[in-house]
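Asks: the sequence isn't on hand, but the structure is:
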């Protein structure tokens, strides 16, 4: 019998499988309206060793992975939802996509020269942050940059309806200090953290970005 934690991640997977098509329709073009995200992604690419692959962890329909690939990056998108990955592969043949869990990444040790995790850690319970960041560290090369984005707060929002679909998924809002501590405890050096309000087309929440670097062995 699956554990309670595996059951929770099964709920997340099924929920994103359910909304995958609608999610792509609504979200796939969002980077065009997010200048700060584009700037941070560009900064991350500049700090990535030439030719090193960049992981998009929790890639959804692959719009960020595709954006990176269009700029000459060897981009690899990883997502828990097989339906999301299927859409991403169809829409962005220039990139690679894998089905996988943040806690058990389908990646070799030190495979990636950088990684982004944009609003994917929000589906992890508080005690899963450190194991997930430790797994990211394992898959990153020494000194590789990592960009993490999340909703700010201390609440857990449950959704049973999402764009007219029945789902069962929790969104964990996080504090910058907690994310920073989890990163530092798992072998990252935090280099920058910033906050912003939501854009007009986004759900209402404050957002945070933390830019870190994998420490040397």
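Replies: That came through, no problem. Remember, it's a predicted structure, so these values are computed and weren't measured experimentally. Residues are numbered from 1 along each chain as shown.

Asks: can we go C-alpha only for contacts and neighbour counts from here?
Replies: OK.

Asks: what about the strands in the chain?
Replies: Using DSSP state E, the strands of the chain run over 54-57, 75-79, 96-99, 114-118, 145-151, 156-162, 165-172, 188-196, 207-214.

Asks: what's the closest of the ones you listed to residue 30?
Replies: When the strands of the chain are compared by CA to CA, strand 114-118 sits nearest residue 30, at 12.6 Å.

Asks: could you say what helices and strands that closest one packs with?
Replies: Under the contact definition 3 or more CA pairs under 8 Å, 6 or more residues apart in numbering; DSSP states H and E, strand 114-118 sits against strand 54-57, strand 145-151.

Asks: and the comparison structure, right after this:
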């Protein structure tokens, strides 16, 4: 994927610009957690449970590849996109097999646009430039196959209010199927400090039959 020279930098890019070693530390943190036997693939297990074997998955904001790597090993065809080339390099090194691409989610335009699932984990939505949030969500909607679902999770108090996010998703053409408060299926409430939202693409949903059908 090519990135426009006139694009708005993401919050993640601002962090890296201020601290060039940030990405490398992030990679090593997850490598260390994996080496210690820490469970770092809870998101991926939920996605896998939602899919038939051999599904197409877009790991949006894939980072160093922990989610997409697991889903590839589970037998799915995975494309991962992240704006940070250091993270993509780590994904390619640690999780060979998926297609890992450097790209801006706000300019998402992949040659294949029929993903059975799009997963956006790790608080990625909160690192986007606020002006690009709806464009990112619209890109997800465009890249879903009929019947496909987008699963997006992030925490509260990170600069993106849950209600605002759900409004943006509706504007972008996504319809809420399910709201959870964790990646292990606990229900979402008004007091939840984390949101996992499962969406479908609104135009692909079944419409009621007419009385004369």
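Replies: Now that the structure is in, tell me what you want to look at. None of the values given here were measured: they were computed from a predicted structure.

Asks: quick one on the thing from earlier: which one of the helices and strands packed on strand 114-118 of the first structure is the most hemmed in?
Replies: Neighbour counts (mean count of other CA atoms under 10 Å) averaged over each of those peak at strand 54-57, with a mean of 27.

Asks: what range does it cover in the second structure?
Replies: Aligned using TM-score structural alignment, strand 54-57 of the first structure spans residues 57-60 in the second structure.

Asks: what angle separates the helix ranked longest in the first structure from strand 156-162?
Replies: The helix that spans the most residues within the first structure, counting by DSSP state H, is helix 4-27. Using axes from the mean of the first three to the mean of the last three CA atoms, to 10 degrees, the direction of helix 4-27 of the first structure lies 60 degrees away from that of strand 156-162.

Asks: what does helix 4-27 of the first structure contact?
Replies: 60-61, 80-84, 87, 123, 162-163, 165-170 (CA atoms under 8 Å, 6 or more residues apart in numbering).

Asks: go with 6 Å
Replies: 61, 80-81, 83-84, 167-169 (CA atoms under 6 Å, 6 or more residues apart in numbering).

Asks: then stretch 70-90 of the first structure?
Replies: 13, 17, 20, 53-62, 65, 69, 95-101.

Asks: likewise stretch 41-58 of the first structure?
Replies: 65, 74-79, 112-117, 120.

Asks: JSON lines for these, including neighbour count and distance to residue 197 of the first structure?
Replies: Listed next are the contacts of stretch 41-58 of the first structure as JSON lines, based on neighbours: other CA atoms under 10 Å; distance: CA to CA, whole Å:
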{"residue": "65", "neighbour count": "28", "distance to residue 197 of the first structure": "24"}
{"residue": "74", "neighbour count": "21", "distance to residue 197 of the first structure": "31"}
{"residue": "75", "neighbour count": "27", "distance to residue 197 of the first structure": "28"}
{"residue": "76", "neighbour count": "24", "distance to residue 197 of the first structure": "29"}
{"residue": "77", "neighbour count": "28", "distance to residue 197 of the first structure": "27"}
{"residue": "78", "neighbour count": "29", "distance to residue 197 of the first structure": "27"}
{"residue": "79", "neighbour count": "26", "distance to residue 197 of the first structure": "26"}
{"residue": "112", "neighbour count": "26", "distance to residue 197 of the first structure": "31"}
{"residue": "113", "neighbour count": "26", "distance to residue 197 of the first structure": "30"}
{"residue": "114", "neighbour count": "29", "distance to residue 197 of the first structure": "26"}
{"residue": "115", "neighbour count": "28", "distance to residue 197 of the first structure": "24"}
{"residue": "116", "neighbour count": "24", "distance to residue 197 of the first structure": "20"}
{"residue": "117", "neighbour count": "22", "distance to residue 197 of the first structure": "19"}
{"residue": "120", "neighbour count": "20", "distance to residue 197 of the first structure": "18"}
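
Asks: so which two of those are the farthest from each other?
Replies: Checked with CA to CA, these reach their widest spread between 74 and 120, with 20.5 Å between them.
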